[in-house]
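Asker: predicted coordinates and the sequence they were generated for:
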Amino acid sequence: MHLMYRFLENQKPEDLSRALWRHKVGHRIVSNNGNLELWLVDDNDALVAEQLIRSFELGMEELATSQNKEAPEANFPNTTSPTRSFTIASLWLLFKLYPIVFSTVVITLCVCLITQLGDNYVFLGWFTITPLIIENNYLYSKPLSEMNESHAYWRLLTPVFLHFSIMHLVFNLLWIWEIGRKLEKLIGSILWSVGFIIIGVASNIFQYWDTQSPLFGGLSGVVYGCIGFAWVIVYVNPNWPSLINKGLMVFFLVWLGIGYTDIPESLGLGNMANTAHLVGLVSGSLLAVVYGLLSKNRTRRA
């Protein structure tokens, strides 16, 4: 047995204990010098216990900022409840809970406002993978090879913040918030940000190589990366909670296939960055394999 968690005074251990028993995690809650502590029976259950503890802590922090007196469930709280007023305090709480995902949403909204959803080519050129040049009402772009001379390596990532329609923007922000925030809470903000950069850069580079045009963008590649990670990780490490169901995975795969047809353009969605979607899905799945194997090895050594 080893110490896994020490409860705060306002935390009810019964809620976490019920969640642990539902996942068949053997444990004991003992009192030590007036403090309640959680001890695991089997060290192999450390990973799933850690995930449930994070969800439990998240629920307690949500409870402390609301008027809901019911005991929190050991699950992801609904931080987007329409009954919550978005005050400065509640926004600050969201930032503390999901700093990378929250910052991504804010940056994306600001970029879309600045670029007017891609209509302002002057500002759009600040974020495209290669600079845009407007001469005599013609639009030109520099080759990707010139990036080494200007050292503007940030352009490899910034296209993820570009969006070209309200539907495009809302769809991506919805899924990056729904899936991305859960992944950030499970693997931590630092690792999530590393994964975000890897998936975003890979998607942008391959999309540019495929089309040879800088006029693309969006969080879709990262969204598909999150979907791929969440789907594959449970096969690599069965102790992981399932974040998406089979129906949702089928939807994203079907939508990926539709992107290669003329249907999106006929619906007014324009040409889709299909390569970015596919590369995002593959890179997210590969990251899940790497992370899953490393986390299993770390659990065995603990």
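Answerer: Cool, got the structure.
Asker: can we go C-alpha only for contacts and neighbour counts from here?
Answerer: Will do.
Asker: in the stretch 1-150 of the chain, which spans are helices?
Answerer: 13-22, 46-64, 88-97, 99-115, 121-124, 147-150 (DSSP state H, counting those that start in this stretch).
Asker: comparison target below:
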Amino acid sequence: MSPVIALRAPLDEDLGPFISLLARLGVPHRVAEQGNEQVLWVPNDEIAGQVRELYARAPQGDPNLQPLRAPVTSSRPGIAAQARRSPLTLVVLALTLLVAVLTWGGEEYDVVRWLSFVDFHIEGQYIYFGTFAQALDSGQWWRLLTPMLLHFGILHLTMNSLWYWELGRRIEARQGALMLLLLTLWFGLAANVAQYVYAGPALFGGLSGVLYGLLGHCWLFQLLAPNTAYKLPRGVLVSMLIWLLICMTGVFELLQFGAIANAAHVGGLVAGCLSGLIGGLLARQFARR
């Protein structure tokens, strides 16, 4: 459920006593400055109604005031509850797992070749790639997106799945399943095309580009239109950006740990920052109305 605005107040109004009252009553809330106003956010419409009624009774707080109903408590929903609220996130993860099984973790090349960005065939110890123009001539448009479902090894699959679960369900809760689907496809397309344009025909895949898109989307959206769903711990953002920079140095290729699709990561991040910028600006405009 998305956070909602319960109150708006001028910047020169002292909300301190009322905020203290909310804290004493156990009402989860967050105050942010938007334009020339103070905006009070709460988790849902039910709590927002209570807060407005409470504000009408005691705008300056009241140490003797009792809550209108039973005190509102905030608890983190369990995994099952989160799963019920995130069906699209689960569908994407299920498709990723299915592809991992069908490709045997990226080792069943007869299946992988149908999902990679370009077709290829193996002769002896050599792999020969076609071009994307050849794929388009054959009507194989799905190759623009399907590499994001490919993973090579259990660690690759596990890490990307965990991060998609963490970031995807935030967007699904805040902006809905359809928006998460559109963003996932957009980030996957941007990441795959960026990698192909930068590195040429090659075998690459994974949700990593999409994940950097989700990260950039939450980051810019939160900066422009603060909300609890997209408020990531600072360490998460910093660590993922540092990891991106480390990968771009080429150290993993030098240590023979395998090639990293850095262009896909950058392409996804840029696409995510763009969508977050647009979404955040629109959300800010709607909040002012």
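Answerer: Nice, thanks for sending it over. Just so it is clear, the model here is predicted, and its values are computed rather than measured.
Asker: re earlier: so which of the helices of the stretch 1-150 of the first structure is nearest Ile197 of the first structure?
Answerer: helix 99-115 (11.1 Å; CA to CA).
Asker: can you name the farthest residue from the center of the first structure?
Answerer: Seen from the C-alpha centroid of the first structure, the residue lying at the greatest distance (CA atoms, centre = their mean) is Asn136, 41.5 Å away.
Asker: check contacts around Ala32 of the second structure.
Answerer: Gln38, Val39, Leu40, Trp41, Pro226 (CA atoms under 8 Å, 6 or more residues apart in numbering).
Asker: could you redo the last one with a cut-off of 6 Å?
Answerer: Residues near Ala32 of the second structure by CA atoms under 6 Å, 6 or more residues apart in numbering: Gln38, Val39.
Asker: what helices or strands is the lengthiest helix in the second structure leaning on?
Answerer: When the second structure is parsed with DSSP state H, its longest helix is helix 262-288. Judged by 3 or more CA pairs under 6 Å, 6 or more residues apart in numbering; DSSP states H and E, helix 262-288 of the second structure is in contact with helix 177-199, helix 208-224.
Asker: related to what we said a few turns ago, Ala230 of the first structure is nearest to which of the helices of the stretch 1-150 of the first structure?
Answerer: Closest of those to Ala230 of the first structure is helix 46-64, at 14.0 Å (criterion: CA to CA).
Asker: in the closest one, what's buried?
Answerer: For helix 46-64 of the first structure, the neighbour count (16 or more other CA atoms under 10 Å) marks 46-49, 51-63 as buried.
Asker: just stretch 79-88 of the second structure next, same as before
Answerer: Arg85, Ser86, Leu88.
Asker: show me what Tyr208 of the first structure aligns to in the second structure.
Answerer: Under the alignment (TM-score structural alignment), Tyr208 of the first structure pairs with Tyr196 of the second structure.
Asker: its match: neighbouring residues, count only.
Answerer: 20 (other CA atoms under 10 Å).
Asker: Ser116 of the second structure versus that one, what's the distance?
Answerer: Separation of Tyr196 of the second structure from Ser116 of the second structure (CA to CA, to the nearest Å) stands at 11 Å.
Asker: same thing with Cys273 of the second structure?
Answerer: The value you get for Cys273 of the second structure to Ser116 of the second structure, if CA to CA is used, is 26 Å.
Asker: so which of these two has more stuff around it?
Answerer: Ser116 (25 against 21).
Asker: mind listing what that one touches?
Answerer: With CA under 6 Å, 6+ apart, Ser116 of the second structure has these contacts: Pro147.
Asker: so what corresponds to it in the first structure?
Answerer: That one, Ser116 of the second structure, aligns with Thr128 by TM-score structural alignment.
Asker: before we move on, back to that, only the buried residues of the longest helix of the second structure, if you could.
Answerer: Within helix 262-288 of the second structure, judged by 16+ other CA under 10 Å, the buried ones are 262-277, 279-281, 284.
Asker: that helix vs the first structure, mean deviation?
Answerer: Compared with the first structure after the fit, helix 262-288 of the second structure shows a mean deviation of 1.3 Å (mean CA distance after the TM-score superposition for the first structure).
Asker: what about that helix, distance to the chain center?
Answerer: Using CA atoms, centre = their mean, to the nearest Å, the mean C-alpha position of helix 262-288 of the second structure is found 11 Å from that of the whole chain.
Asker: mind listing what Leu181 of the second structure touches?
Answerer: Counting by CA under 6 Å, 6+ apart, Leu181 of the second structure has no contacts.
Asker: what does it correspond to in the first structure?
Answerer: In the first structure, Leu181 of the second structure lands on Ser193 (TM-score structural alignment).
Asker: quick check: its match vs Ile258 of the first structure, distance?
Answerer: 29 Å.
Asker: again, but for Lys246 of the first structure
Answerer: In terms of CA to CA, Lys246 of the first structure sits 18 Å off from Ile258 of the first structure.
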